[in-house]
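# Sharing a sequence plus its predicted fold:
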Amino acid sequence: MSDVIEESIVQILDGKFLDDSDDLCDFTLSEQNEAIESRGIQPSASSSYVPICQKTVTYIVAAVLINEDNEILMIQESKSSCNGKWYLPAGRVEPNENLIDAVKREVLEETGLFMEAKTLIMVECASGSWFRFVMTGNVIGGKLKTIEQADDESLQASWIKNIEQLELRSSDILPLIQRCKDYKNNQADSWHLSLLPSVKSRSKLYLRLVTCIKKKSTNRMHVLVSEKTTLHLPICEINPSRNLHSTLHKFMVEIFGEDVAQHRPHGLLSVEFSDGDGGDGVCFTLLVSFRPPLEDVPIKGKYIWHELTQNNADLISSRLPKNMTIPLNVVR
């Protein structure tokens, strides 16, 4: 069974989805609610919650495209609430639509240009039921929308050098633009590999953990493995009414107890997204590392530490430095 874990690590680091099923969830929303109720607190989300696109869960895509002159592709809004203001090409994912198709559609509708998606540069969440997937790539065709072609999607599109000269719909896109500039300008240095969402049927919202730690006596790297059913990487259901920090903290406490040792979430290794076939769910794989050695981190639940092969240990070690994973940011 250790071969299964090693293969899982390889798949994740390659940005591929895992061929596992929803019944591998170690900490369901129902179990989270039971833990809350045992302390006399009313749960904030129903145990029967099901993500339904544009109804009970909101997925947003946004594109940050930069040309050879270091200009940003921007659109002028036509919506009455922000008419005339500028923003990145962005919009809601439609039912039965995957994320890559969604971002290409939004770019075409709002700018007149065809986009080839290359990688995620950031994922944001405002709660466990609102997510924004920010991608970059290349323009491969089309004709830039002019003011004469204004419609309900946008008034026009333009390549902009100095964003600060525009009246923006919101300044929340400034960190996205800066992140993309940094990525484009520093790819020769240590930055994450290209990573696009994989299509995988998911009926719920999930957070999977690749939790690594070193054993002091051997200096070998280990990853946390659940043995509640078949051996697999730990996975929990995301609470739709809480942010991901809250979900992660509760899951870590479930595994390691209230006095969980110092650890660090680094970022995403993979994103699996349903496109309506089998559900409207998503699964994020988050890399987490412990600072203390394995000997000082007791486990509370039905989990074990698995010693990695040296090759996979080296691969995970290469993802621990800054900028080597996709940022998962909680927006307040």
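In hand now; what should we look at? Numbering: from 1, shown residues only.
# Every contact and neighbour count from this point should use C-alpha atoms.
Will do.
# Tally up the residues packed near His249, please.
13 (other CA atoms under 10 Å).
# my bad, Gln165
By other CA under 10 Å, the residues close to Gln165 number 8.
# in the helix or strand hosting Leu176, what counts as buried?
If you go by DSSP states H and E, Leu176 is part of helix 174-185. Across helix 174-185, burial judged by 16 or more other CA atoms under 10 Å covers Leu176, Ile177, Arg179, Cys180, Lys181, Tyr183.
# any idea which of the residues you listed is the one closest to Ile5?
Ile5 lies nearest to Tyr183 out of the buried residues of helix 174-185, by CA to CA, at 30.9 Å.
# Surely the closest one touches Ile177?
No. Using CA atoms under 8 Å, Tyr183 makes no contact with Ile177, being 9.8 Å away.
# On the three-state scheme, the residue nearest to Lys118 when sequence neighbours are not counted is what?
Closest residue to Lys118 apart from its sequence neighbours, by CA to CA, 6 or more residues apart in numbering: Gly137 at 4.5 Å. What DSSP: H, G, I helix; E, B strand; the rest coil gives for Gly137 is strand.
# can you pull the contacts of Gly137?
Residues near Gly137 by CA atoms under 8 Å, 6 or more residues apart in numbering: Val64, Leu65, Met115, Glu116, Ala117, Lys118, Thr119.
# all strands of the stretch 1-150 of the chain, in order?
Remark: strands assigned in the stretch 1-150 of the chain by DSSP state E, counting those that start in this stretch are 58-63, 72-76, 86-87, 90-92, 113-127, 130-142.
# Okay, one more to line up with it:
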Amino acid sequence: MTWTPHATVAVVVEDDRGRFLMVEEHSNGQIVFNQPAGHVEENERIIDAARREALEETGWEVRPDHFLGLYTYTAPANGVTYYRFCFTATALSRARERLDEDIIAAHWLTLAELKARQQQLRSPLVLQCIEDYRNGRRFPLDIIVEAQTPPA
């Protein structure tokens, strides 16, 4: 068996009222809450993936501001290891209403509201990323270096 980790992105977006942009979605037959997040597509820059996933899952255009960290998680439901590149971002504008098919809705939730839903969070990384963000963890975006593919 070949071990194949999954590269994913997530964004922590806080509004001026202290609420976080969250996604309510279907996952493994359950309804869960998560940051806007998803897989990096082939030949996609990681920061571009963060922008795309936020737009597809919430309808919001965001501007990634900082790199929050690289988080790993092995999901007990399927044994898959996920590498989560997490960013802080600023919401710019609501750009579309239609969301990805697995998404129920996008919500702005306070930390207290998220903690009340702790059993419904997609993974422990949801709160970990918010706590790291609230503790002031930030790295410049240029900490991520993606080599340019030479022309064929």
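Done, it's in. Note that the coordinates shown come from a computational prediction; the quantities given were computed from them, not determined experimentally.
# hmm, back to that, and the helix holding Leu176 of structure 1 with strand 58-63, angle?
50 degrees (axes from the mean of the first three to the mean of the last three CA atoms, to 10 degrees).
# Tell me how far the counterpart of Leu70 of structure 2 in structure 1 lies from Val288 of structure 1.
In structure 1, the residue paired with Leu70 of structure 2 is Val123, using TM-score structural alignment. Look at Val123 of structure 1 and Val288 of structure 1: by CA to CA, to the nearest Å, they are 16 Å apart.
# Looking only at neighbour counts, state which of these two leads.
Val123 (22 against 18).
# my guess is that one meets Asn329, correct?
Yes. Counting by CA under 8 Å, Val123 of structure 1 does reach Asn329; the two are 6.3 Å apart.
# Let me know the closest of the contacts of Gly137 of structure 1 to Thr58 of structure 1.
Val64 (19.9 Å).
# quick one: contacts for the closest residue to that closest one other than its chain neighbours?
Nearest non-adjacent residue to Val64 of structure 1, counting by CA to CA, 6+ apart: Thr136, 5.1 Å away. Residues in contact with Thr136 of structure 1 (CA under 8 Å, 6+ apart) are Ala63, Val64, Leu65, Ala117, Lys118, Thr119, Leu120, Ile121, Cys180.
# Between the residues you listed, which sits nearest Ala150 of structure 1?
Ala63 (19.7 Å).
# what's the counterpart of the closest one in structure 2?
Using TM-score structural alignment, Ala63 of structure 1 pairs with Val11 in structure 2.
# and its match, how many residues sit next to it?
34.
# That one contacts Ala54, doesn't it?
Yes. Using CA under 8 Å, Val11 of structure 2 is in contact with Ala54, at 7.2 Å.
# Strands along the stretch 151-300 of structure 1, start to end?
156-160, 198-199, 205-214, 221-226, 235-237, 263-273, 282-290.
# who touches both of Val11 and Ala54 of structure 2?
Pro36, Ala37.
# Please work out which residues of structure 2 line up with stretch 205-222 of structure 1.
Using TM-score structural alignment, stretch 205-222 of structure 1 pairs with nothing in structure 2.
# what's the spacing between the residue nearest to Lys118 of structure 1 and Ala63 of structure 1?
Distance from Gly137 of structure 1 to Ala63 of structure 1, by CA to CA: 8 Å.
# Asp101 of structure 1 now?
12 Å.
# max-length helix in structure 2?
helix 46-58 (DSSP state H).
# buried set for that one?
Here helix 46-58 of structure 2 shows Ile46, Ile47, Ala49, Ala50, Arg51, Arg52, Glu53, Ala54, Leu55, Glu56, Glu57, Thr58 as buried, counting by 16+ other CA under 10 Å.
# Quick check: closest non-adjacent residue to the counterpart of the second one in structure 1.
Matched across to structure 1, Ile47 of structure 2 falls on Ile100, judged by TM-score structural alignment. In space, not counting the residues next to it along the chain, Ile100 of structure 1 is nearest to Ala117; the distance is 6.8 Å by CA to CA, 6+ apart.
# Please name the residues that touch the one you found.
Contacts of Ala117 of structure 1 by CA under 8 Å, 6+ apart are Ile100, Val103, Lys104, Met135, Thr136, Gly137, Asn138, Leu196.
# For these, give me TSV that also has distance to Gly91 of structure 1.
Compiled in TSV, these are given as follows (distance: CA to CA, whole Å):
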residue	distance to Gly91 of structure 1
Ile100	12
Val103	8
Lys104	11
Met135	12
Thr136	15
Gly137	17
Asn138	19
Leu196	18
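# Pick the one among those residues closest to Ser81 of structure 1.
Of these, the one sitting nearest to Ser81 of structure 1 (CA to CA) turns out to be Val103, at 22.2 Å.
# From Val288 of structure 1, how far out is that closest one?
For Val103 of structure 1 relative to Val288 of structure 1 (CA to CA), the value is 29 Å.
# And Val253 of structure 1, by the same measure?
Val253 of structure 1 is 14 Å from Val288 of structure 1, by CA to CA.
# what residues are shared contacts of these two?
What both Val253 of structure 1 and Val288 touch, as defined by CA under 8 Å, 6+ apart, is an empty set.
# related to what we said a few turns ago, any chance of the contacts of Gly137 of structure 1 in CSV, with distance to Gly267 of structure 1 too?
Formatted as CSV, these follow (distance: CA to CA, whole Å):
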residue, distance to Gly267 of structure 1
Val64, 20
Leu65, 22
Met115, 26
Glu116, 24
Ala117, 20
Lys118, 18
Thr119, 15
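# Looking at structure 2 now, which of those still hold up?
Retained in structure 2: Val64, Leu65, Met115, Glu116, Ala117, Lys118, Thr119, out of these (criterion both residues aligned by TM-score structural alignment, their matches' CA atoms under 8 Å).
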